[in-house]
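# predicted structure and sequence below. I'll ask about it afterward.
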Amino acid sequence: MDYSEKYNQALIVQTNKTAVELQEARKLVIDATQGFPGQTSVQAHIGIRMIGELDLKAFSNVCRQKFPKDDAEVESVKLCSKWQNEISNPNWHPFVVSTVNRKQSEVIREDDKKLQELKEEYGEEAYAAVTTALTELNEHNSSGSRVPFPELWNHKEGRIANIKEIVQHVIQLSKAIK
């Protein structure tokens, strides 16, 4: 029993070490590829995406309908900035724990006052942009921080890129530079 416990502990330590190494490698690739030409081209389905960053286009669309043409862009930037700050506020927690198939996860509370006011005043598109950013940060950021962060993203499949895809992408970028 003692041997099994020690072996299990060694596996946990090794798994944690490997996870840290992978995160460091992902960060290195993100930092290195930000300056590569063509890394965000249409052909590249792997690129850098800011997880948890609001889509300004959603707010622009809403503000073009609510404000005069001259004021719409300024108002959309103000509104987007306001909601990005709300998302980053650690005192606001618009989630509730839900159990689905015996698995617990946090989902957006339907009755959250701030989100309901946003939806009523600015519509479904702005509401969806905020809830999407909140959900992404909650799912992909293990530290609990709600500050947007860069991640290597598979745009074709709408998910975080896996290590194999990242390596293939870096090889393509290096060949393109040569």
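Yep, that arrived.

# all contacts plus neighbour counts: C-alpha atoms, from now on.
Will do.

# who are the packing partners of the top helix by length along the chain?
Counting by DSSP state H, the longest helix found in the chain is helix 2-33. Here helix 2-33 touches strand 149-154, going by 3 or more Cα pairs under 8 Å, 6 or more residues apart in numbering; DSSP states H and E.

# how about a cut-off of 7 Å?
Counting contacts by 3 or more Cα pairs under 7 Å, 6 or more residues apart in numbering; DSSP states H and E, helix 2-33 packs against no other helix or strand.

# okay, one more to line up with it:
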Amino acid sequence: MNPNHKIESDKLADGLAKKIVEEIEKRANEMTKQKNEELKKVRKEKNEELKKVRKELKQIITNKDKMLKKVIKEKKEELEKGFRDLSGEGSVIGVKRMGEVDGKPFLKVCEQRFNGENVGLQHAMLCSEWQKNINDSAWYPFKLVVTGEKMKEVVDDEDDKLKKLSEELGEDVMNAVKTALEELNDFNPSGRYSVPALWNFEHGRKATLSEGIAHMTQQIKNFKRQRT
């Protein structure tokens, strides 16, 4: 073979081999790109499915939580009704109306200032007047204070109406009104009216559901023993 022909033949072979390699690499890159796109699409679909499942699970948990809270609320209401029927004065667990002003400090002041029938009349009038004030949403004797990293709403001791009440009827009466306001803010912040709550009178706090059930069971046993 002519040397020149051999050189040209080798060049053609090299060029053809190079083109074949380039074509293979091009197709490989296209296939890789296509596979990557398919993987991205699959991942996107799986992520969307996962988000959907998470959303459905969250909704199921939320619904169950709402149902559980509703059941607990209904059971507490049943207990409260039962306590009103079975519990007597001096019971450890009973129903307390949160936001209802304690009339004892008012009665003490009235007994010191009035005589005879006027005591009961003035006592009833004062309790009624201040319960009306407590329930009046136009009166807002609260302020915000920082406790740790949280803001908390508390009764403002510098409120003009409370200061005047303390001056006229004494600190005990003012504290009774403050307590009723605090109870409303804790137990019924969306409204200014008293609400019933299971109460542990021995420890001066809200009673747990288990405490209420245990006390109610004991009350029923006592009631049955009295009848036999």
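Cool, got the structure. Since this is a predicted model, take the numbers as computed values, not measurements.

# circling back to that earlier point, for the longest helix of structure 1, which positions count as buried?
By neighbour count with 16 or more other Cα atoms under 10 Å, helix 2-33 of structure 1 contains the buried residues R26, V29, I30, T33.

# among these, give me the pair with the biggest separation.
R26 and T33 (10.5 Å; Cα to Cα).

# follow-up on the earlier one: tell me the angle the longest helix of structure 1 makes with strand 149-154.
Angle, helix 2-33 of structure 1 to strand 149-154, by axes from the mean of the first three to the mean of the last three Cα atoms, to 10 degrees: 90 degrees.

# what span of structure 2 is stretch 120-129 of structure 1 aligned with?
The aligned range for stretch 120-129 of structure 1 in structure 2 is 167-176, by TM-score structural alignment.

# hmm, who's touching the matching stretch?
Outside stretch 167-176 of structure 2, the residues that touch it by Cα atoms under 7 Å, 6 or more residues apart in numbering are V101, D102, P105, F106, V109, L162, L165, S166.

# next, format these as CSV and append secondary structure and neighbour count.
CSV is the format used below for the contacts of stretch 167-176 of structure 2 (DSSP: H, G, I helix; E, B strand; the rest coil; neighbours: other Cα atoms under 10 Å):
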residue, secondary structure, neighbour count
V101, coil, 25
D102, coil, 16
P105, helix, 20
F106, helix, 23
V109, helix, 17
L162, helix, 20
L165, helix, 16
S166, helix, 15
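
# can you tell me which of those is nearest H123 of structure 2?
Out of the contacts of stretch 167-176 of structure 2, the member with the shortest distance to H123 of structure 2 (by Cα to Cα) is F106, at 6.1 Å.

# specify, as a residue range, where stretch 128-141 of structure 2 falls in structure 1.
Under TM-score structural alignment, the match for stretch 128-141 of structure 2 is residues 81-94.

# that stretch: end-to-end distance?
18 Å (Cα to Cα, to the nearest Å).

# and that stretch, what's buried?
For stretch 81-94 of structure 1, using 16+ other Cα under 10 Å, the buried residues are W83, Q84, E86, I87, S88, P94.

# now that stretch, how far from the centre of its chain.
15 Å (Cα atoms, centre = their mean, to the nearest Å).
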